[in-house]
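Novice: sequence plus the predicted model coming up.
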Amino acid sequence: MERGVRQRHSSSFGTAAAAYAEHRPDYAPTAARWVLGSAPGPRVLDLGAGTGKLTGTLLGLGVDVVAVEPDPAMLAELRRALPAVRSFSGSAESIPLPDASVDAVVAGNAMHWFDMAVAGPEIARVLASGGVLAGLWNVMDDRIGWVAALERVSGRAAIGPRDTLSSWRTATVGMHLPGSSAVARFGSPEQREFAHSQRRTADTLVATIATRAGILVMPEREREATLSRIREFLSSRPETSRGEFSLPMLTGVLRTRRL
């Protein structure tokens, strides 16, 4: 994705901050536990923290979390939901923390928006020696027939290149993580997936999909037509048309260590 398009997509979430907070899922605790299992200490930075979905999961594990988020509306939702968490306005490219101040840097559904040429040295700066860097993504399990059909009906703008298991695997295989630099060196990335799910109805799944960047930047008429098509599909399927159901998901993780 070229830089201008990436910027437009990454800055779109603030327009739907309240809906994002209401409808986006949290992260599998097993995934967060695996990420932090090799961290040298309990100090964790949630970078690009959004409305605090991953922050909340981390708090549940009893670690010391600080959140950094660039969008004012998203940050306001995080502070409303998690008022006890230390949180700052900032970005991956300009982190408002001291050198070597955290043992892990994590990003939930956010790392693909970072400009790693700039963010890599910044992340290395705030990480203690031996610290962990990890991206976590919640993805729908398209090994399930109706989920794969939903992806086809929705189109790539609505369900993007990291929103299903197969597309996430493809996208992260070649994903650029920090390598050698004048600041620090990172090891080879490890990739794992952890079972997860979210209770949804047809209406709330449509509301969740409506918070994706590809939908948020659509012209209004196209957006309404896309969401209507998705709603009709969900209403036609026995798995999703009879009230509440479990959306089959995984939390995918890409983890590396500062050497």
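Specialist: Ah, there it is.

Novice: from here on, just use CA atoms for contacts and neighbour counts.
Specialist: Will do.

Novice: what about S188, distance to D142?
Specialist: S188 sits 27 Å away from D142, going by CA to CA, to the nearest Å.

Novice: higher neighbour count, the two?
Specialist: Neighbours were counted for S188 and for D142 using other CA atoms under 10 Å; D142 has more, 19 against 13.

Novice: could you report the neighbour count for the closest residue to the more buried one other than its chain neighbours?
Specialist: Spatial nearest neighbour of D142, excluding adjacent residues (CA to CA, 6 or more residues apart in numbering): A148 at 4.6 Å. Using other CA under 10 Å, the number of residues around A148 comes to 16.

Novice: and for the strand or helix carrying A148, what's in contact with it?
Specialist: Using DSSP states H and E, A148 maps to helix 145-154. Applying CA atoms under 8 Å, 6 or more residues apart in numbering, the external contacts of helix 145-154 come out as M140, D141, D142, I159, T226, L227, R229, I230, F233, L234, R237, E239.

Novice: top of these by neighbour count?
Specialist: Among the contacts of helix 145-154, M140 has the most neighbours (other CA under 10 Å), with 26 neighbours.

Novice: would you confirm that that residue contacts I209?
Specialist: No. Using CA atoms under 8 Å, M140 is not in contact with I209; the gap is 11.2 Å.

Novice: number of residues surrounding V173?
Specialist: Using other CA under 10 Å, V173 is surrounded by 11 other residues.

Novice: distance of it from A104?
Specialist: Taking CA to CA as the measure, V173 falls 22 Å from A104.

Novice: test my guess that A207 contacts E22.
Specialist: No. Counting by CA under 8 Å, A207 stays clear of E22, with 9.2 Å between them.

Novice: rewinding a little: following the chain onward from the helix holding A148, which element is next?
Specialist: helix 165-173.

Novice: leaving out chain neighbours, which residue sits closest to Y20?
Specialist: In space, and not counting its chain neighbours, Y20 is closest to T211: 5.9 Å by CA to CA, 6+ apart.

Novice: try it against this one:
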Amino acid sequence: MPTHHLRAAAESFGNDAARYDRTRPPYPVALLDRILAASPGRRVLTAGCGTGIESRQFRDLGCTVLGVEPDPRMAAFARATGIPVELAKLEDWEPAGRTFDLVTAGTAWHWIDPVAGARQAARVLVPGGRLAPLWHVFTPPDELTDTFGATFRRLVPDSPFDPGKRPAGSALDGYRPILTAAADGIRAAGGFAEPEEWHEAWEKAYTRDEYLDQMPTSGALTRLPAEQIAELQATVGAVIDRMGGGFTMRYVTVAVTAVRE
């Protein structure tokens, strides 16, 4: 099932908006700078803006930012940080004649219908404007992935998610269905040049406590009972302890981007 049909999961991140904002990593500035340099101006629409992580980054880079977010809890958090947010799904949002130079979405575009979302982006972008949804592709240590996955499958055997599944190739290969759906949606929507992928590789060091704090913000865990989350954290924490109490996560942040013709 396409992820944008999993509405209960998509709208579950506001269960703990403060934790989400505290623990989810920001986006590499080098990639944001590249996107802005290839956009005609700095009027930015952030779709599925959540707590405003990428919105604040673009604001701090000198942009005028408007967020669109369907979860009132996430929207309230973003507003409290100074980001103006309108409460709606992007597909249903009414722009009221407003236009933008850039439409982006930080780790949220897969919760949006890829064709309807791209059509809405085409509707509000100026000619030469850019659509650039972003994702963090991450590679944990194999032992951590395997242990987490085995415990998750035992606790939640009917889940549509499998956080322990390792792709046959790279972590980027595992994200290929999401990235392909985004690119195909842009093509199907019309009005855009051929989409491209832009990558930025980086690393982040996690302590045991930092990673365990982030775990409940995963879409696979946000709706689990507290006791199941605690068991997953204990299992993963034991693995991190064996690794010396911390590890380095390798990330590649990907933009699927296209110019409005």
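Specialist: That came in fine, so what should we check first? Since the model is a prediction, treat every value here as computed from it, not as a measurement.

Novice: what does the TM-score come to for these two?
Specialist: The TM-score (TM-score structural alignment, normalised by the length of the first structure) is 0.84; 247 aligned residues with a CA RMSD of 2.6 Å.

Novice: one step back: in terms of neighbours, single out the busier of A207 and E22 of the first structure.
Specialist: Neighbours per residue (other CA under 10 Å) separate A207 of the first structure from E22, with A207 holding more: 19 against 15.

Novice: give me every residue that touches the equivalent of that one over in the second structure.
Specialist: In the second structure, A207 of the first structure lines up with D213, judged by TM-score structural alignment. Residues in contact with D213 of the second structure (CA under 8 Å, 6+ apart) are R19, T23.

Novice: where's D213 of the second structure relative to F152 of the second structure, distance?
Specialist: Distance from D213 of the second structure to F152 of the second structure, by CA to CA: 17 Å.

Novice: now do the same contact list for the spatially most central residue of the first structure.
Specialist: Within the first structure, one residue has its C-alpha closest to the average C-alpha position: by CA atoms, centre = their mean, that is N109, at 1.3 Å. N109 of the first structure is in contact with G135, L136, W137, N138, counting by CA under 8 Å, 6+ apart.

Novice: measure it to R125 of the first structure for me?
Specialist: Per CA to CA, N109 of the first structure is found 22 Å from R125 of the first structure.

Novice: to which residue of the second structure is A149 of the first structure aligned?
Specialist: Using TM-score structural alignment, A149 of the first structure sits opposite E143 in the second structure.

Novice: show me the strands in the stretch 1-150 of the second structure, by range?
Specialist: 43-47, 64-69, 85-87, 100-106, 125-139 (DSSP state E, counting those that start in this stretch).

Novice: filter the contacts of helix 145-154 of the first structure down to the ones in helices?
Specialist: Residues of the contacts of helix 145-154 of the first structure located in helices (DSSP state H): T226, L227, R229, I230, F233, L234.

Novice: what's the second one aligned with over in the second structure?
Specialist: If you follow L227 of the first structure across to the second structure using TM-score structural alignment, you land on Q233.

Novice: hmm, its match is touching E210, no?
Specialist: No. Between Q233 of the second structure and E210 there is no contact under CA under 8 Å: 11.3 Å.

Novice: R199 of the first structure should be in a strand, yeah?
Specialist: Yes. In this structure, R199 of the first structure lies within a strand as judged by DSSP: H, G, I helix; E, B strand; the rest coil.

Novice: distance of it relative to D115 of the first structure?
Specialist: Taken as CA to CA, the span from R199 of the first structure to D115 of the first structure is 33 Å.

Novice: cool, and V139 of the first structure?
Specialist: Per CA to CA, V139 of the first structure is found 22 Å from D115 of the first structure.

Novice: more crowded one of the two?
Specialist: Applying other CA under 10 Å to V139 of the first structure and D115 shows that V139 carries more neighbours, namely 25 against 15.

Novice: tell me, how many neighbours does R199 of the first structure end up with?
Specialist: By other CA under 10 Å, 12 other residues sit near R199 of the first structure.

Novice: and if you look at A195 of the first structure?
Specialist: By other CA under 10 Å, the residues close to A195 of the first structure number 17.

Novice: A28 is in contact with that one, correct?
Specialist: Yes. Using CA under 8 Å, A195 of the first structure makes contact with A28 at a distance of 7.2 Å.

Novice: overlap of the contact sets of those two?
Specialist: What both A195 of the first structure and A28 touch, as defined by CA under 8 Å, 6+ apart, is the set L250, T251.

Novice: hmm, who's touching stretch 21-37 of the first structure?
Specialist: Outside stretch 21-37 of the first structure, the residues that touch it by CA under 8 Å, 6+ apart are 51-54, 56-58, 61, 77, 104, 132, 134, 136, 138, 193-196, 198, 204-205, 207-208, 211, 250-253, 255.

Novice: that stretch spans what distance, first to last residue?
Specialist: End-to-end distance of stretch 21-37 of the first structure (CA to CA): 27 Å.

Novice: swap in stretch 173-186 of the first structure?
Specialist: When the termini of stretch 173-186 of the first structure are compared using CA to CA, they are 16 Å apart.
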